[in-house]
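1. all I have is the shape, not the residue letters:
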C-alpha cells in the first residue's frame, strides 16, 4: 500500500487537502476541543460551532479583504444549487424593486394597476445575462431557462461559436451581445471541465451597480488568486476544489442585494418561481448560516485551510498563493508546449486555466492516452483522466497540489514525450 507522500493526486474534485489539515481533522473527529465527543457530534447551535463558523468567516474576510458591506454565507447544495438560488433571489429582488417604483409612480391603493404593469415589465424587460464559456456556465444558463423561461435568458456569449462548436476560447468582449439592464450578469470564472479561465475581470462589467450585479461562480479557482470583491454582487463556490471537502458552498454577497425581496404571493401572480427556503439568502443570513443543520465539520475544514494560507503567506494573503499557482501552471504548460507533436493543449492560450490544465496525448489516440495514464499511475501521478464529457487529460492544479507534485508531473511529461 503506498503512503500518502508517494501519491500526487491531480483530480478535479473532490480535490486534495493539505495533509496537516487532515491530520488535525482525524484528531477532532474523535475528540473536539477536549469535550469528549467528536466534531461531527457537537450541536450546530453550540458555542463551539458558532466559534468555528465565526473563525472561518474571519479567515475568508481577511484573505479576500472583504468589505463590511458584504455577507459571508455557508450553504448546502453545491455550486449547482446556486445555479438555482441566484435566479430565485435576484429575480425576486428585481421584481420588488420594480414594484416599489410602480407604487411610487402610480400611488398607493393601485394594486391591480401595479400588478398589470409588473406583468408587462416581466414580459418585456426581465433579462438575465449569461456568459457561456464552458460546461458549467452552460448548465447554469440552462437551469435559469428551466426556472423562468428561455425568453428571459440572454446568452450574451456562447464561446462554442468561436471555436468550431467546442469550448476553449473566450470571444472578444466586443462580440458579446449584452442586455441593456439585465437583472444580473453571470459568468463562471474558471471552467473545470474545459480548462478555460477568465484572465481578469471583464472590463465591460466594470461599474456594475446594485440593479445590474455581477455574479461569479468561482468553485474551481476560489482562494487561488487575488480578487477585488467590490466588483461583484455575488461570488460563490463549492468547497471541494481549493477550500475543503464536499458538503458546503461558500457565498459572498453584497448586503444590499439581500433586501428587498418580492413576496412569494406576488411571484406566483407573475408566474415566477418561488425558491426553497434553504436557498433563500436573506433567511440564511438572518440565521447566521444556521437556519438548518450546517455540517460544522466541513466548515471547520474550510476554516483550517483558509487559516493555513494566512499562516503561510502572511501579509501577501491570496497573492502569495496566486504566485505559487502561477509557477506550477507555467511549469506544466511549458513542458506541454515544448512537445507539440505529442501534446495538444485544448484551450486557447489566452484563456488557459491555471487550475485545470486540459490536454490531449497524440491527438487523442485512445491507446496512447491509456498508455499515458497507466505510466503516470506507476509514478504515483493519479487523477489525470479528463472529464467524461470531453475525454483527454486534465491535471488539476489546486492549492493543495504541491510544487513538488507539479515538478514530478512535469518530469514525467518530459520523459513520456521523449520515449
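-> All right, it came through fine. A quick note: this is a predicted structure, and the numbers were derived from the prediction, not measured.
2. switch to C-alpha atoms for all contacts and neighbour counts from now on
-> Will do.
3. tell me the SS of residue 289?
-> Three-state call for residue 289 (DSSP: H, G, I helix; E, B strand; the rest coil): coil.
4. any idea how far residue 142 is from residue 83?
-> Going from residue 142 to residue 83 by Cα to Cα, to the nearest Å gives 9 Å.
5. these two: who's more crowded?
-> residue 83 (22 against 17; other Cα atoms under 10 Å).
6. that one contacts residue 140, doesn't it?
-> Yes: the pair residue 83 / residue 140 is scored as a contact, 5.1 Å apart, by Cα atoms under 8 Å.
7. buried residues in the host helix or strand of residue 26?
-> Using DSSP states H and E, residue 26 maps to helix 19-30. Residues 21, 25, 28, 30 are the ones in helix 19-30 that count as buried (16 or more other Cα atoms under 10 Å).
8. give me the helices and strands touching it, please.
-> helix 296-313 (3 or more Cα pairs under 8 Å, 6 or more residues apart in numbering; DSSP states H and E).
9. before we go on, here's another structure to hold up against the first:
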C-alpha cells in the first residue's frame, strides 16, 4: 500500500495513527465483539465513547463549564439555517460579516429566517482582505454577530474578533483545534468535522448554555432544537456514531501531540514554509492580504494559467493529491490541516520548485 499526501480541503486527511487504531478496532471494539458501527447508541460502550469525546474536546479547547458540547448531523451548511432558526427567537435581526464564499452562503440562508444586517463586507476587494472592524455596522439589539474566521475556498483567515456585546457565532470548520482560541469570547462555535476533526457526518457545536433557552421548540423541528439536543446528550435520534468515535480518536491523538498549543506551532511552521516558497517565486502567487493568509488553506496560481492542468496532472503522479482549487475560483489550493505532516508540505515545495525549473 502506498499512501499519498492528501491536500483535500475536506473530507481531508486523517492522522495515520488514528486510521491504524480504527482499523485494529474495526471488528471488535475493546472486546465488545462488535464494531462501533454496529453498537446501539444507547449502549454503555457507545455512551463511554461519547463521554470521552466531549471530555477530550473540553480539555483541548479549555471549554468553560457554562458551555454545552453538542454533536449533530447535517454538517456546517445545515447550521447556516439552524442557527437563525434557534437564536433569533425573540429578535427580528442578526448581524453578519461577509468575508467570502462560506459567509455569503450563511447570509443567504439566514435571510430566510430573519432580517440580516450586513455589518461589513470585503466583496469589493474580491475577498482578499477583512473589513475594517472599526467601521462595522453593529446593532447591539440584534440576536448575534456571525463570523467565518477561515474562508476555506478563498484562503483567508483572521483571529481577532469585533468589539461587541453581541453573542459571536463563528464557523470554525477549518480552524478548530489548529490554533488556540478563547472559547469564552463566543456565544456559539460550530465546525464540520471533515477538515480538522474526523470524517464527514458530524458537526460540533459549542454553545453557551444561556443561549439554549432561545430555541422555540413549539415551532422548531425537534432534531433542530439546540435546547432539545442538549437535554438529550446529542441523542435525540441515532447520532453519527462512527464519526463521533473517530473524532474521539483524533482528540486522543491531538493530546498525544501536546495539545492545541503544540499543533499551532507546527501549523505556523508549515504555513510559513509554503508561503515563503510562493513569495520567493515569480512563477507562483497568492492573492490574499499577507496579514490574513490562512494557515490551513493555501491557494496559489501560476503566472501562466495554461500550465495549471499540467501542474495538477504531474503533482498527482508525484503523490500530491487534490491540489485543484475550488471550482468557483480555479487555480491550486493546498489544505494543510493538523493531519498534514511537515514532510508533506516539504514534498509539495520540492515539486513546485522542480515544476518551475521545467516550465518557468
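-> Okay, I see it. All of these numbers come straight from a predicted model, not from anything done at the bench.
10. overall similarity of the pair, as a TM-score.
-> Structural agreement between the two chains, given as a TM-score (TM-score structural alignment, normalised by the length of structure 2), stands at 0.96; 358 aligned residues with a Cα RMSD of 1.3 Å.
11. quick one on the thing from earlier: looking at the buried residues of helix 19-30 of structure 1, which is nearest residue 381 of structure 1?
-> residue 21 (21.5 Å; Cα to Cα).
12. what's the counterpart of the closest one in structure 2?
-> In structure 2, the residue paired with residue 21 of structure 1 is residue 18, using TM-score structural alignment.
13. so how far is residue 179 of structure 2 from residue 29 of structure 2?
-> As judged by Cα to Cα, residue 29 of structure 2 and residue 179 of structure 2 stand 31 Å apart.
14. which one's more surrounded, the two?
-> Legend: neighbour count by other Cα under 10 Å for residue 29 of structure 2 and residue 179, higher for residue 179 (20 against 16).
15. can you classify the more buried one by secondary structure?
-> coil.
16. who's in contact with the closest residue to it other than its chain neighbours?
-> Nearest non-adjacent residue to residue 179 of structure 2, counting by Cα to Cα, 6 or more residues apart in numbering: residue 264, 4.7 Å away. By Cα atoms under 8 Å, 6 or more residues apart in numbering, the residues touching residue 264 of structure 2 are 178, 179, 180.
17. just to be sure, residue 264 of structure 2 is in a helix?
-> Yes: counting by three-state DSSP, residue 264 of structure 2 is located in a helix.
18. trace it over to structure 1, please.
-> The equivalent of residue 264 of structure 2 in structure 1 is residue 322 (alignment by TM-score structural alignment).
19. residue 172 of structure 2 now?
-> Using TM-score structural alignment, residue 172 of structure 2 pairs with residue 218 in structure 1.
20. wait, that match sits on residue 190?
-> Yes: the pair residue 218 of structure 1 / residue 190 is scored as a contact, 6.4 Å apart, by Cα under 8 Å.
21. just to revisit the earlier point, shared neighbours of residue 142 and residue 83 of structure 1, anything?
-> Common contact partners of residue 142 of structure 1 and residue 83 (Cα under 8 Å, 6+ apart): none.
22. how close does the match of residue 264 of structure 2 sit to residue 313 of structure 1?
-> Residue 322 of structure 1 is 10 Å from residue 313 of structure 1, by Cα to Cα.
23. same check, this time on residue 256 of structure 1
-> Look at residue 256 of structure 1 and residue 313 of structure 1: by Cα to Cα, they are 32 Å apart.
24. check contacts around residue 302 of structure 1.
-> Contacts of residue 302 of structure 1 by Cα under 8 Å, 6+ apart are 56, 239, 243, 244, 245.
25. which residue in structure 2 aligns with it?
-> Checking TM-score structural alignment: residue 302 of structure 1 goes with residue 247.
26. same deal with residue 388 of structure 1?
-> Using TM-score structural alignment, residue 388 of structure 1 sits opposite residue 327 in structure 2.
27. just give me the neighbour total for its match.
-> Count around residue 327 of structure 2 with other Cα under 10 Å applied: 8.
28. host element of it?
-> Per DSSP H and E, there is no helix or strand for residue 327 of structure 2.
29. most neighbours among the contacts of residue 302 of structure 1, which one?
-> Within those, most neighbours by other Cα under 10 Å means residue 243, with 33 neighbours.
30. quick check: it touching residue 224?
-> No: using Cα under 8 Å, residue 243 of structure 1 is not in contact with residue 224; the gap is 9.5 Å.
31. so where in structure 1 does stretch 59-72 of structure 2 end up aligned?
-> By TM-score structural alignment, stretch 59-72 of structure 2 lines up with residues 62-75 in structure 1.
32. how about the matching stretch: buried residues?
-> Within stretch 62-75 of structure 1, the residues scored as buried using 16+ other Cα under 10 Å are 62, 63, 64, 65, 66, 70, 71, 72, 73, 74, 75.
33. out of those residues, list just those in strands.
-> 70, 71, 72, 73, 74, 75 (DSSP state E).
34. look up the closest residue to the last one, ignoring the ones flanking it.
-> Read that as residue 75 of structure 1. residue 249 (5.0 Å).
35. map the one you found across to structure 2 for me.
-> Here residue 249 of structure 1 is matched to residue 203 in structure 2, going by TM-score structural alignment.
36. tally of neighbours for that match?
-> 26.
37. one more: residue 277 of structure 1?
-> 13.
38. wait, doesn't it sit right on residue 283?
-> Yes: checked against Cα under 8 Å, the pair residue 277 of structure 1 and residue 283 is within contact range at 7.2 Å.
39. between the buried residues of helix 19-30 of structure 1, which sits nearest residue 182 of structure 1?
-> residue 21 (42.0 Å).
40. now do the same contact list for that closest one.
-> Residue 21 of structure 1 sits in contact with 301, 304, 305, where contact means Cα under 8 Å, 6+ apart.
41. what comes into contact with stretch 115-133 of structure 1?
-> 95, 98-99, 102, 137-138, 141, 152-160, 167-170, 178-179, 181-188, 191, 196, 270.
42. give me that answer again for 6 Å
-> The contact list for stretch 115-133 of structure 1 (Cα atoms under 6 Å, 6 or more residues apart in numbering) reads 138, 152-159, 182-187.
43. for stretch 330-344 of structure 1, same thing?
-> 359, 360, 361, 362, 410.
44. all strands of structure 1, in order?
-> Secondary structure of structure 1 by DSSP E: the strands cover 8-9, 70-75, 128-132, 153-158, 184-188, 190-191, 196-197, 214-217, 234-238, 249-254, 343-345, 356-361, 381-382, 393-396.
45. and those strands as TSV, adding distance to residue 405 of structure 1?
-> Conversion of the strands of structure 1 to TSV gives the following (distance: least, Cα to Cα, whole Å):
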stretch	distance to residue 405 of structure 1
strand 8-9	6
strand 70-75	31
strand 128-132	32
strand 153-158	35
strand 184-188	27
strand 190-191	22
strand 196-197	22
strand 214-217	27
strand 234-238	24
strand 249-254	27
strand 343-345	19
strand 356-361	14
strand 381-382	8
strand 393-396	11
